[in-house]
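Sequence below, structure please.
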Amino acid sequence: MTGGPRQIWVDASAGASGDMLLGALVGAGVPLEALQSAVDSVAPEPVTLRVEEVRRGGLAATRVHVEMAESHHHRTWRDVRELLDAQPLARRVFERLAVAEGTVHGVPADDVHFHEVGALDAIADVVGACAGFAHLGATSVTVSPVAVGSGTVQTAHGTLPVPPPAVAELLRGVPTYAGAVPMELCTPTGAALLTTLATAYGPQPAMTVDTIGVGAGGRDPEGHANVLRLFVGEPATATGGPVLLECNVDDLDPRVWPAVIAALLEAGAADAWLTPILMKKGRPAHTLSALVDTERATAVRAAIFRQTSTIGLREQPVTKHALDREFVAVEVGGRQVAVKVARHDGVVVNAQPEYDDVARAAAELGRPVADVLAEATALARRFR
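Sure, this is the predicted structure:
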């Protein structure tokens, strides 16, 4: 899809699985052919996706069946990684699965045998879901608190508590809760997909929804609508105006911060800054803030996630009052130094030399920066 920024909210309040995500994507308008083509490109054996319209808890929903001949080929993460060589997003999802399974079973990730999560149907779920989100052109994906269920579940390792250990490991740091029914509501595949695709967690953000997809799980328990919903649309602030992006970070090497701020400014932030804070248990940390016009917010969000260790952002529209300004120049030792002149109601209220020009002129003249700054500031006073 093309156009402006696309916002997706995933309502996982009834749980999440790979097939539920596939159904929601088809229900939101992704052609089944786009998902099938992606699966065909990696599946080592024939796999067919079939759509069925069903009801879950009285709600109309879309079920996507993953159909194949019976296979007893258990694949390790090494095997799956080779299959997904040309699918980097799907490869990241399975890497999360491998690391989580390896952690809970005490084996290296490369040696994990994917039992429930590694068969062909899981490969189809992951590859198809990743292709579906790409088709929708998602620039941000917010995931609700995830219902994980309660009780016990039968697995290849025997009876396990819900959430199963791999799901609990995958959802570390993510808002979760038991949910309404004593059954497994979130599968390892669903957890890995959500945590890989999410750019934020929380309730539905401010957005103008144009499409809703409702994906069905395989079971239809009484009193529980076993569905996952996708809300697709545009951010409500997409008509313009600045927004403030913020996150708290307590585990980043402080030497990296200047490069982070430079990257945000390069991505389009009007301003970016750090505020020292003290978090729970006395942990020192920083709040990273970025002020950005809505049109450039997507790029700045991506830069924050790429450059820092945060897994979530706060965002709010703000009102900004800016003075009219223009640039003029003064000459110090034959070097041009730009001066920013600001006016309020037509009257000059500020005139300041640009520091980068001052530093460059000082280096070329072999003079202290403080001296060149003082001279440029004195020359700038004539504009006031």
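
Going by C-alpha atoms from here, please, whenever you check contacts or count neighbours.
OK.

you'd agree residue 189 is up against residue 117?
Yes - Residue 189 is within contact range of residue 117, at 6.2 Å (criterion: Cα atoms under 8 Å).

The two - which one has more neighbours?
Set residue 189 next to residue 117 and count neighbours by other Cα atoms under 10 Å: residue 189 wins out with 26 against 22.

How about the secondary structure of the more buried one?
Here residue 189 takes the helix state, with states given by DSSP: H, G, I helix; E, B strand; the rest coil.

Can you give me the distance of it to residue 25?
16 Å (Cα to Cα, to the nearest Å).

So residue 169 lies in a strand, does it not?
No - with three-state DSSP as the criterion, residue 169 is helix rather than part of a strand.

Let me know whether it touches residue 100 as I believe.
Yes - assessed by Cα under 8 Å, residue 169 is found in contact with residue 100 at 5.8 Å.

Between those two, which is the more surrounded one?
residue 100 (23 against 20).

Contact partners for that one?
166, 167, 169, 170 (Cα atoms under 8 Å, 6 or more residues apart in numbering).

could you dump those to CSV with distance to residue 357?
Shown next, in CSV, are the contacts of residue 100 (distance: Cα to Cα, whole Å):
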residue, distance to residue 357
166, 55
167, 54
169, 51
170, 50
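
Now restrict these to buried residues only.
166, 167, 169, 170 (16 or more other Cα atoms under 10 Å).

how about this one, so we can line them up?
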Amino acid sequence: MVVVVDPQLAGVAGNMIIGALIGLGAHPGKVVEVMEAAASYFGGVDVKVSDVKRAGIKATYVGVKKASIPHFKYPEFLEKIEAIDHPLIDDKMISFSRAVFHTIAQAEAKIHGKSLDDIHFHEVGASDAVADVFGAAFAYFSLGLDGERVYSLPVALGGGSTTSAHGRIPIPAPATLEILRGAPVRGGPARMELATPTGAALLVNMVDEFREFLPLTRIVEVGYGAGKMDPDFPNILRIIKGSKSLEEDKIVLFETNLDHLSGEIIGNLFDDLIGEGALDVTVTPILMKKNRPGHLLRVISRLEDQENILRRIFKETGTLGIRAFPQVHRTILEREKIPFKVNIRGEWTVNFKVASLDSEIISARIEYEDAKKISSKTGIPLREVIRIAEEQFKDWVDGEPD
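Purely as a prediction, here's the structure:
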């Protein structure tokens, strides 16, 4: 299962996250109970959950009315968070909430040039912010999303200016920008605050990875959380739950043009790069400038092996430059090695590399070294060994009971 948060049209706020999670099945009554219980330590709130429409789209709105705006220094604020006691609030929720507020505090400290101990929580330390963080935490954990891969699409920030405890400030707020440092963001589509510090801090603590587009998934369910305002665009946050039959991993792709190496050196390069951890190495004949014949070397690497492989390419080829395509997403089938007994002038135990999609075998190939060993021992051509072995494996699969 995968989860995708979609704040690319209307941004993100704490109550929008809660509304979307309720839309995915979090219990609204228990969410309200947790929000009001946590906020009671900070002056109290009144929470109402309702169905609304934003630009014609039905969504869940979580309205939070605060009773007061207390001012706490960060250490005192954390002490009050730790003191929260309620049957529905467990240690995981406390720890998660602390992390969210720590994210906010770090941003505020950097912006104002102060230490964490000297930071005062104003709006973000108010009872409604505490309610939002604990309500989102309860809904998140109650749905089991902490055990899933969570993605986020780019965040819409809004624009213009607004009034805060520090006076008139630009939108997005400085804290919001600091919290979302490194995440893909965009301005607009309205002159209003769309991404709040609390919403941004919840997002970065829930999300494993930001993406420009939806990852490959089969959509199972969508929850819609509404913002307070009803402008001329859908002021909603979507959270999408999907199933994933195909796995993805991140790789780095290196390539360089070679026009000065002999076939022997290029052949040896294969073994060297595989020894450094390369996942794949290919060499393609090409025609270079001034009609010089050459080769295109392409190497696929895991992220953790990229520096060693890069150094090896430079050292072995003497090339002056290498093109790198970092963090390419590669979709892969589920793969495993299966031991199998073949009968080719005797019985041999070999390994088959098997790839599956939705529990159906898509590809099954005998390991090259095993096939080569049988060919060497029996004198049967390698291509014939591979053909016989793979036919026997297919007969075995087709003969298995459902």
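
Got a TM-score for the two of them?
The TM-score (TM-score structural alignment, normalised by the length of the first structure) is 0.65; 285 aligned residues with a Cα RMSD of 3.6 Å.

Return the closest of the contacts of residue 100 of the first structure with respect to residue 335 of the first structure.
For the contacts of residue 100 of the first structure, the closest approach to residue 335 of the first structure (Cα to Cα) belongs to residue 170, at 57.9 Å.

The second structure: which residue goes with residue 355 of the first structure?
Alignment note (TM-score structural alignment): residue 355 of the first structure has no counterpart in the second structure.

And residue 355 of the first structure, how far from residue 373 of the first structure?
On the measure of Cα to Cα, residue 355 of the first structure and residue 373 of the first structure end up 8 Å apart.

higher neighbour count, those two?
Per other Cα under 10 Å, whichever of residue 355 of the first structure and residue 373 has more neighbours is residue 373, with 22 against 16.

Looks to me like the more buried one is in a helix.
Yes - Residue 373 of the first structure sits within a helix when classified using three-state DSSP.

Excluding chain neighbours, what is closest to it?
Here the nearest residue to residue 373 of the first structure in space, its sequence neighbours aside, is residue 358; by Cα to Cα, 6 or more residues apart in numbering that works out to 6.0 Å.

my read: the one you found touches residue 372, true?
Yes - assessed by Cα under 8 Å, residue 358 of the first structure is found in contact with residue 372 at 6.3 Å.

ok, residues contacting stretch 177-194 of the first structure?
So stretch 177-194 of the first structure is contacted by 13-18, 21, 93-94, 96-97, 117, 122, 125-126, 129, 143, 145-153, 162-163, 166-167, 170-171, 224 (Cα under 8 Å, 6+ apart).

Among those, which lie within strands?
143, 146, 147, 152, 153 (DSSP state E).

Buried subset of these as a PyMOL selection?
PyMOL command restricting these to the buried ones, with burial defined by 16+ other Cα under 10 Å:
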select buried, resi 143+146+147
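
Could you pull up the residues touching residue 145 of the second structure?
By Cα under 8 Å, 6+ apart, the contact set of residue 145 of the second structure is residue 3.

repeat that for 10 Å
1, 2, 3, 21, 139, 206, 241 (Cα atoms under 10 Å, 6 or more residues apart in numbering).

In the residues you listed, which residue is surrounded by the most others?
The residue in the contacts of residue 145 of the second structure with the most neighbours, by other Cα under 10 Å, is residue 21 (31 neighbours).

Could you measure from the aligned residue in the first structure for that one over to residue 359 of the first structure?
If you follow residue 21 of the second structure across to the first structure using TM-score structural alignment, you land on residue 25. Going from residue 25 of the first structure to residue 359 of the first structure by Cα to Cα gives 54 Å.

go on, residue 207 of the first structure?
44 Å.

which residue sits closest to the aligned partner of residue 221 of the second structure in the first structure in space, ignoring its chain neighbours?
Aligned counterpart of residue 221 of the second structure in the first structure: residue 211 (TM-score structural alignment). In this structure, residue 211 of the first structure finds its nearest non-sequential neighbour in residue 232, 5.1 Å apart by Cα to Cα, 6+ apart.

Go ahead and confirm the one you found touches residue 141.
Yes - using Cα atoms under 10 Å, residue 232 of the first structure is in contact with residue 141, at 9.4 Å.

Between these two, which contacts overlap?
Counting by Cα under 10 Å, 6+ apart, the contacts common to residue 232 of the first structure and residue 141 are 6, 7, 8, 9, 10.

Now do the same for the match of residue 221 of the second structure: helix, strand or coil?
The local conformation at residue 211 of the first structure, judged by three-state DSSP, is strand.

Helix, strand or coil: sort out residue 131 of the first structure for me.
Going by three-state DSSP: residue 131 of the first structure is helix.

which residues touch it?
So residue 131 of the first structure contacts 22, 25, 30, 34-39, 87, 89-90, 125, 137 (Cα under 10 Å, 6+ apart).

what residue is smack in the middle of the first structure?
The C-alpha lying nearest the average C-alpha coordinate of the first structure belongs to residue 199 (Cα atoms, centre = their mean; 1.7 Å).

and that one, what pairs with it in the second structure?
By TM-score structural alignment, residue 199 of the first structure lines up with residue 208.

Chain neighbours aside, what residue packs nearest to its match?
In space, and not counting its chain neighbours, residue 208 of the second structure is closest to residue 150: 5.3 Å by Cα to Cα, 6+ apart.

Residue in the first structure paired with the one you found?
Aligned partner of residue 150 of the second structure by TM-score structural alignment: residue 141.

helix or strand for that match, which one?
strand 138-143 (DSSP states H and E).

Can you report how many residues lie near the counterpart of residue 101 of the first structure in the second structure?
Matched to the second structure by TM-score structural alignment, residue 101 of the first structure sits across from residue 108. Neighbour count for residue 108 of the second structure, taken as other Cα under 10 Å: 23.
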